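Colleague: Sharing a model that was predicted from the sequence below.
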Amino acid sequence: MDVLDAIYARRAVKHFDPDHRLTAEEERRLLEATIQAPTSFNIQHWRFVILRDPALRATIRKDYGNDQAQITDASLLVLFTADMKAWSKQPERYWAKAPQPVADLLVGWMGPFHEGREWLQRDEAQRSIGLAMQTLMLAATGMGYQSCPMIGFEIEKLAELIRLPQEHVMGPMVAIGRGTQDPWPKPGQLPLEDLVFENGF
């Protein structure tokens, strides 16, 4: 599927075939595509928690997920988290395949850019999550699957349930699978004239 076609075709689908399963190869293709998303300094903050266990999913849906059916019914349920301190953890590995002068330059910049700026570390982690989520959903659309980004769950409770490390930030979930109902009609986009400004407001 053409990339522009995938952008316009992607919709948030709420109802999935609970009997459908992605193959291991399809799942790997989706996740390999997802990590092609950009991150600042190529830090790759994302940490993807695949919520696979049916009992765990049922608990999340019942106790923390507002009884959203896609939590249990989707073929793949990915919880997006990110490590806010990834910039400080062996940063040379993010540039291991770059020419040495480039690697030295970028790795040298990472610490001063992030050090002592906790707000920036959190912002960068969340930006990375957003870019990866969109990449996953477009990849799924291109493979003929439907998706649904989800934030309607109890973040703090789910963080406890999955033992989210303290230096990580929680993002949304994305459900992937074979949709069984058409999405709601598109509500419409605001006109570009309301959204685009030249050289300032």
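Modeller: All right, it came through fine. Numbering: from 1, shown residues only.

Colleague: Only C-alpha atoms from now on, for both contacts and neighbour counts.
Modeller: Fine.

Colleague: Once you drop chain neighbours, what's closest to I176?
Modeller: Nearest residue to I176 in three dimensions, chain neighbours excluded: S147, at 4.4 Å (CA to CA, 6 or more residues apart in numbering).

Colleague: Can you tell me which helices and strands the longest strand along the chain packs against?
Modeller: As assigned by DSSP state E, the longest strand anywhere in the chain is strand 168-177. Where contact means 3 or more CA pairs under 8 Å, 6 or more residues apart in numbering; DSSP states H and E, strand 168-177 is packed against strand 76-83, helix 118-142, strand 146-150.

Colleague: for the very next helix or strand once past that strand, the distance to its chain's centre please.
Modeller: Downstream of strand 168-177, the first helix or strand assigned by DSSP states H and E is helix 192-195. Distance of helix 192-195 from the chain centroid (CA atoms, centre = their mean, to the nearest Å) equals 27 Å.

Colleague: Which positions within helix 192-195 qualify as buried?
Modeller: Buried residues in helix 192-195, counting neighbours by 16 or more other CA atoms under 10 Å, are absent.

Colleague: on that earlier part again, ok, the residue nearest to I176 - contacts?
Modeller: Contact analysis of S147 by CA atoms under 8 Å, 6 or more residues apart in numbering lists 10-13, 137, 140-141, 174-177.

Colleague: put this beside the first:
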Amino acid sequence: MSSAVQTDFFTIIRERHSVRYFDASYKLSEQEIKELLELAGSAPSSWNLQHWKFIAITEAAVKEKLLPIANGQKQIVDASVIVAILGDLQANQNVEAVYRPVIQAGTEDAYAGYSSHRIMFDQIEEAYAAGISSSYRRDEAIRNASLAAMQLMLAAKAKGLDSGPMVGFDADAFVKAFNVPQRYVPVLLVAIGKAAKPARPTSRFLVEQTIIWNGFEPEDRCSC
């Protein structure tokens, strides 16, 4: 692949569309995939715990294994890479690895809103105190991994590539087939490569239809 396409950021946002048909002959190198995932991993996350893991699926035989799990969607085998985005249900265990270098450097002012790293650590552990099946852990895993997924798709577009997010797959079957540890939950698949056909045209609500200024009115609470 040629060097990154220098495109205006707003153009990248507007021109990114979900592609379903990929050029099966186009191949990304391992280094190019790593560059994309490094960019995805710079996404924001709660407490900077980086609640994601990426499974990069490039081998034809592995794509064939994934194909029935993803309901036979052809982009699974035609895209250059399928990235499975996993959310981390035990992201609190990342705290030492994330913050130990900061602590050792003596830059504790990096903890915005906290007077010490210990107070922050305690708050994180309190938040994660419930069991692995708690809704908080799952919500955080999905919420933060989704930020990384969106950043991955924008990074792909900035490099002149195309992508398509996929939620039409059997998550339980994926976990079993790919030996996913209990710690992680599949969030979505992202197909990346070169489009063989343009994305299907879609419409968007006018911004006036999506904004509520300063909250709903009391009578809006009724869903009747």
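Modeller: Perfect, I can see it now. In this text the structure is predicted, and so the values were computed from the model without any measurement.

Colleague: if we can go back for a sec, okay, the longest strand of the first structure sits on what stretch of the second structure?
Modeller: Strand 168-177 of the first structure corresponds to residues 184-193 in the second structure, going by TM-score structural alignment.

Colleague: Next, work out how far apart the residue most central in space within the second structure and G131 of the second structure are.
Modeller: For the second structure, the residue sitting closest to the mean C-alpha position, by CA atoms, centre = their mean, is A149 at 2.2 Å. Remark: distance between A149 of the second structure and G131 of the second structure (CA to CA, to the nearest Å) = 26 Å.

Colleague: what do you get for M166 of the second structure?
Modeller: M166 of the second structure sits 29 Å away from G131 of the second structure, going by CA to CA.

Colleague: Those two: which is more packed in?
Modeller: M166 (19 against 11; other CA atoms under 10 Å).

Colleague: Would you enumerate the residues in contact with the more buried one?
Modeller: 188-191.

Colleague: Please apply the same query to V187 of the second structure.
Modeller: Each residue near V187 of the second structure by CA under 8 Å, 6+ apart is listed here: 84-87, 142, 145-146, 167.

Colleague: do the same with P18 of the first structure
Modeller: 72-75.

Colleague: In helices, which of those fall?
Modeller: 72-73 (DSSP state H).

Colleague: Let's have the contacts of P18 of the first structure in CSV, adding distance to A98 of the first structure.
Modeller: Below are these laid out as CSV (distance: CA to CA, whole Å):
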residue, distance to A98 of the first structure
T72, 42
D73, 42
A74, 38
S75, 37
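
Colleague: In the first structure, what residue corresponds to I142 of the second structure?
Modeller: Applying TM-score structural alignment, one finds that I142 of the second structure aligns to Q126 in the first structure.

Colleague: That match and A82 touch, don't they?
Modeller: Yes - applying CA atoms under 8 Å as the test, Q126 of the first structure and A82 come out as touching, 7.2 Å apart.

Colleague: what's the overlap in contacts for the two?
Modeller: 169, 171.

Colleague: if we can go back for a sec, give the contact list for the residue nearest to the centre of the second structure.
Modeller: Here A149 of the second structure is in contact with 40, 85, 190 (CA under 8 Å, 6+ apart).

Colleague: which position in the first structure aligns with the first one?
Modeller: Aligned counterpart of A40 of the second structure in the first structure: T34 (TM-score structural alignment).

Colleague: before we move on, the earlier item: looking at the contacts of S147 of the first structure, state which has the most neighbours.
Modeller: I176 (30 neighbours).

Colleague: I figured it was touching L79, is that so?
Modeller: No - taking CA under 8 Å as the definition, I176 of the first structure is not a contact partner of L79, at 11.4 Å.

Colleague: ok, back up a step: of all the contacts of A149 of the second structure, which comes closest to I57 of the second structure?
Modeller: Nearest to I57 of the second structure among the contacts of A149 of the second structure, counting by CA to CA, is V190 at 10.2 Å.

Colleague: What is the burial count for the spatially closest residue to the closest one that is not a sequence neighbour?
Modeller: Excluding its sequence neighbours, the residue lying closest to V190 of the second structure (CA to CA, 6+ apart) is P165, at 4.4 Å. Counted with other CA under 10 Å, residues neighbouring P165 of the second structure total 20.

Colleague: Map P165 of the second structure across to the first structure for me.
Modeller: Match for P165 of the second structure (TM-score structural alignment): P149.

Colleague: just Q50 of the second structure next, same as before
Modeller: In the first structure, Q50 of the second structure lands on Q44 (TM-score structural alignment).

Colleague: Mind listing what's buried along stretch 138-148 of the second structure?
Modeller: For stretch 138-148 of the second structure, a neighbour-count test (16+ other CA under 10 Å) marks 138, 140-148 as buried.

Colleague: Make CSV from these and add distance to E32 of the second structure to it.
Modeller: Shown next, in CSV, are those (distance: CA to CA, whole Å):
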residue, distance to E32 of the second structure
R138, 30
E140, 29
A141, 26
I142, 25
R143, 26
N144, 23
A145, 21
S146, 21
L147, 20
A148, 17
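
Colleague: with those in mind, which one is nearest to Y99 of the second structure?
Modeller: Closest approach between those and Y99 of the second structure, by CA to CA: N144, at 18.1 Å.

Colleague: The closest one: what's its closest spatial neighbour, skipping adjacent residues?
Modeller: S45 is the one closest to N144 of the second structure (CA to CA, 6+ apart), at 5.4 Å.
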